[in-house]
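Novice: How does the following fold in three dimensions:
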Amino acid sequence: MTARHEQIAAELRRAIQREEYAVGSRLPTETELATQYGVSRGTVRQAVAALTAEGLIGSRQGARRVVLARGRSQSFAELRSFAQWAQAMGRTATGHVISQQYHPATAEDATRLQLPPGTPVLGVLRLRGLDGEPVLVERSVYADWISPAVAAIDPDCASVTQRLYDDTGLVFAHGEHVIDAIAAGARDAALLAVRRTSPLLRVRRVTTTHDGRPVEWSDDRYRPDAVSFTVHNAIGHNALVRTTAG
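Specialist: Predicted coordinates for the structure are as follows:
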């Protein structure tokens, strides 16, 4: 059974997405929300904390919460798979393998996965959805040592990360992400139901185990109206690194 604070968070999330609370506007006070939903202020506080973690709202001590964004956002404060992120937001993630095949590691594959060129690796083209809506095209290349386990996974598996953990104990522990924009080609446009040359948010990533062994590298292309990313930094800690394009 879904907890009450999760239900309230879901209702507020939908209200923000419908622009009942526009970006820049303030949410009702905790007391007003508690009265509206017939719960304690503590329950409201839990619901609001979930939306704050998603980047939808912001607050400072003693002030009412302000709507920061209408879209779904993903923080880089921790490493999460697409399915884990969706679940944390109360969404339903889907996945479908369009194609997968082994191929000799290219120079780029070899560099990113720290393998000799020509090593057999598994390339997977996967379409990911959120609440039944296509939002992401993944082009992943898996290292030779994990490829057989990936190839055995059902093509409609919603979370490859969870399945690999269940089957092999593998933990995706570290990730490096490079974010830029790219125009949609014919295939991406068809898969994501957007116009050709539409801008897509591209995230190129390399994921490794706890001991730094590369598991996969991927070129992920998101519909920009479906997902945004947030990076929280401070004077003492800055997780965001700026580099020139390339």
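Novice: drop to CA atoms for contacts and neighbour counts, all remaining ones
Specialist: Noted.
Novice: Residue 208 touches residue 174, doesn't it?
Specialist: Yes - taking Cα atoms under 8 Å as the definition, residue 208 is a contact partner of residue 174 at 5.2 Å.
Novice: What separation do you get for residue 88 and residue 204?
Specialist: To residue 204, residue 88 is 23 Å away according to Cα to Cα, to the nearest Å.
Novice: ok, these two, which is more surrounded?
Specialist: Taking residue 88 and residue 204 together and counting by other Cα atoms under 10 Å, residue 204 has the greater number of neighbours (17 against 14).
Novice: so what's the more buried one closest to, chain neighbours aside?
Specialist: residue 219 (4.6 Å; Cα to Cα, 6 or more residues apart in numbering).
Novice: Give me the buried positions along stretch 31-46.
Specialist: For stretch 31-46, burial by neighbour count (16 or more other Cα atoms under 10 Å) applies to 33-34, 41, 43-44, 46.
Novice: where does residue 8 fall, helix, sheet strand or coil?
Specialist: Per DSSP: H, G, I helix; E, B strand; the rest coil, the secondary structure class of residue 8 is helix.
Novice: Please, which helix or strand holds the closest residue to it other than its chain neighbours?
Specialist: Nearest residue to residue 8, sequence neighbours excluded (Cα to Cα, 6+ apart): residue 47, at 6.0 Å. Taking DSSP states H and E as the criterion, residue 47 maps to helix 41-53.
Novice: Strands of the protein, residue ranges please.
Specialist: Ranges of strands within the chain are 57-58, 66-67, 72-75, 93-104, 120-130, 133-142, 174-183, 199-208, 214-222, 227-230, based on DSSP state E.
Novice: Give me the angle between the longest one and strand 120-130.
Specialist: If I follow you right, that is strand 93-104. Using axes from the mean of the first three to the mean of the last three Cα atoms, to 10 degrees, the direction of strand 93-104 lies 160 degrees away from that of strand 120-130.
Novice: quick one, strand 93-104 and strand 133-142 angle?
Specialist: Computed by the same axes, to 10 degrees, the angle between strand 93-104 and strand 133-142 is 30 degrees.
Novice: Which other helices and strands does strand 93-104 contact?
Specialist: helix 82-88, strand 120-130 (3 or more Cα pairs under 8 Å, 6 or more residues apart in numbering; DSSP states H and E).
Novice: Go again with 6 Å.
Specialist: strand 120-130 (3 or more Cα pairs under 6 Å, 6 or more residues apart in numbering; DSSP states H and E).
Novice: tell me which strands and helices the strand it packs on is in contact with?
Specialist: Applying 3+ Cα pairs under 6 Å, 6+ apart, one finds that strand 120-130 contacts strand 93-104, strand 133-142.
Novice: Please provide the structure for the following sequence as well, for comparison with the first:
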Amino acid sequence: MIQCQAIVVALLAAIFAILVNILKDWEFQTDHCLLICATSLITASVTGFLLASLMIAVIILARKAGVNPDNCSTLIAAFLGDISAVVMLSGTAKLLYNVRHIQWIAPTFIVIFLALLPFFIFIAKNNEYTRDLIDRGWYPIIIAMFISSIGGFIFDFAVSIFETIAIFQPIINGVGANLVAVQASRISTYLHQRCALGEKPPISCKVNTDICQLPHHVFMGSNTNVRTARLLLI
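Specialist: So this is what the prediction gives:
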């Protein structure tokens, strides 16, 4: 499932970047477009595989050590995900750019990943744990990809005006995103352990199950998630 999402999202991100560049410069270069698509596919697929393997190992070790995996696995994924993606992206782009005179390399990588996509989809559809994600798990990932891409262009515009803002970007975005990721992971695990998909938690969990919530309910209450939210806010 991870490879399915990686290939599709990487291809969409590459196409989006190509379209924006065309609208910006009114220029289309086939070799550059193929280079972007191949680099994006290789980076997403390899980093997705490595991070997924690492997360499995971290969760297993955390469970054996008696540590809640939600408190450490999310942070490790966020930290290593950014570094590995940047290193892999820059390294792959440099290698493909250095051999750009061999015109069949980039298209070959693209064809290979597109040919593997139906195979990965077939495996995911035949797995009871990922079958539903094939149909309903694309919306948040694709929306997040577009938001991230738009944020990148906004950041590029901001850097052209405030050059030193790039130094603080990892701190500004990283701290907030990591805290939210930890809380979201804990809430997901909390709900997964206590109720089925689409059902509300039982009354014994002391969770306000109203669909419309007031903002202060996030930090006021006695259940585990509210106490964690207050701790993360501090």
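Novice: Got a TM-score for the pair?
Specialist: TM-score for the superposed pair, counting by TM-score structural alignment, normalised by the length of structure 2: 0.25. Supporting figures: 108 aligned residues with a Cα RMSD of 6.5 Å.
Novice: circling back to that earlier point, run a quick neighbour tally on the residue nearest to residue 8 of structure 1.
Specialist: Residue 47 of structure 1 has 22 nearby residues by other Cα under 10 Å.
Novice: Quick check, it in contact with residue 7.
Specialist: No - using Cα atoms under 6 Å, residue 47 of structure 1 is not in contact with residue 7; the gap is 8.1 Å.
Novice: tell me the secondary structure for the residue nearest the centre of structure 2?
Specialist: In structure 2, the centroid-proximal residue (Cα atoms, centre = their mean) is residue 141; its distance is 7.0 Å. Here residue 141 of structure 2 is recorded as helix under three-state DSSP.
Novice: still on that earlier bit, what separation is there between the residue nearest to residue 204 of structure 1 and residue 182 of structure 1?
Specialist: From residue 219 of structure 1 over to residue 182 of structure 1 (counting by Cα to Cα), the distance is 11 Å.
Novice: Which of these two has more residues huddled nearby?
Specialist: Per other Cα under 10 Å, whichever of residue 219 of structure 1 and residue 182 has more neighbours is residue 219, with 18 against 15.
Novice: Please report how far that one lies from residue 100 of structure 1.
Specialist: As judged by Cα to Cα, residue 219 of structure 1 and residue 100 of structure 1 stand 15 Å apart.
Novice: Next: residue 109 of structure 1.
Specialist: To residue 100 of structure 1, residue 109 of structure 1 is 15 Å away according to Cα to Cα.
Novice: How about residue 87 of structure 1?
Specialist: Taking Cα to Cα, one finds residue 87 of structure 1 at 26 Å from residue 100 of structure 1.
Novice: quick revisit: ok, the buried residues of stretch 31-46 of structure 1 vs residue 83 of structure 1, which is closest?
Specialist: residue 46 (21.9 Å; Cα to Cα).
Novice: so residue 177 of structure 1 sits right up against residue 205, yeah?
Specialist: Yes - the pair residue 177 of structure 1 and residue 205 passes the contact test of Cα under 6 Å, sitting 4.4 Å apart.
Novice: measure the residue nearest to residue 8 of structure 1 to residue 9 of structure 1 for me?
Specialist: Per Cα to Cα, residue 47 of structure 1 is found 5 Å from residue 9 of structure 1.
Novice: Tell me which of the helices and strands packed on strand 120-130 of structure 1 is the most buried.
Specialist: Comparing these by mean neighbour count (mean count of other Cα atoms under 10 Å), strand 133-142 ranks first with a mean of 22.
Novice: List the contacts of it.
Specialist: Strand 133-142 of structure 1 has contacts (Cα atoms under 6 Å, 6 or more residues apart in numbering) with 121-129, 192, 215-223.
Novice: neighbours around the closest residue to residue 2 of structure 2 other than its chain neighbours, how many?
Specialist: Nearest residue to residue 2 of structure 2 in three dimensions, chain neighbours excluded: residue 48, at 6.6 Å (Cα to Cα, 6+ apart). Residue 48 of structure 2: 20 surrounding residues under other Cα under 10 Å.
Novice: Helices along structure 2, start to end?
Specialist: Assigned by DSSP state H, structure 2 shows helices spanning 2-25, 30-65, 69-98, 105-125, 131-136, 139-161, 165-194, 224-233.
Novice: Show me what counts as buried in the second one.
Specialist: In other words, helix 30-65 of structure 2. Residues of helix 30-65 of structure 2 classed as buried by neighbour count (16+ other Cα under 10 Å): 33-48, 51, 54-55, 58-59, 62.
Novice: now do the first one
Specialist: For helix 2-25 of structure 2, a neighbour-count test (16+ other Cα under 10 Å) marks 3-18 as buried.
Novice: From the contact counts, what lies against it?
Specialist: Using 3+ Cα pairs under 6 Å, 6+ apart, the elements in contact with helix 2-25 of structure 2 are helix 30-65.
Novice: go again using 7 Å as the cut-off
Specialist: Helices and strands touching helix 2-25 of structure 2, as assessed by 3 or more Cα pairs under 7 Å, 6 or more residues apart in numbering; DSSP states H and E, comprise helix 30-65, helix 105-125.
Novice: next one: the longest one
Specialist: For helix 30-65 of structure 2, the packing partners by 3+ Cα pairs under 7 Å, 6+ apart come out as helix 2-25, helix 69-98, helix 105-125.
Novice: Specify the angle between it and helix 2-25 in degrees.
Specialist: Going by the same axes, to 10 degrees, helix 30-65 of structure 2 is angled at 140 degrees with respect to helix 2-25.
Novice: Redo the strands of structure 1 as JSON lines? Include distance to residue 167 of structure 1.
Specialist: What follows is the strands of structure 1, written out as JSON lines (distance: least, Cα to Cα, whole Å):
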{"stretch": "strand 57-58", "distance to residue 167 of structure 1": "37"}
{"stretch": "strand 66-67", "distance to residue 167 of structure 1": "41"}
{"stretch": "strand 72-75", "distance to residue 167 of structure 1": "27"}
{"stretch": "strand 93-104", "distance to residue 167 of structure 1": "18"}
{"stretch": "strand 120-130", "distance to residue 167 of structure 1": "18"}
{"stretch": "strand 133-142", "distance to residue 167 of structure 1": "16"}
{"stretch": "strand 174-183", "distance to residue 167 of structure 1": "20"}
{"stretch": "strand 199-208", "distance to residue 167 of structure 1": "17"}
{"stretch": "strand 214-222", "distance to residue 167 of structure 1": "15"}
{"stretch": "strand 227-230", "distance to residue 167 of structure 1": "29"}
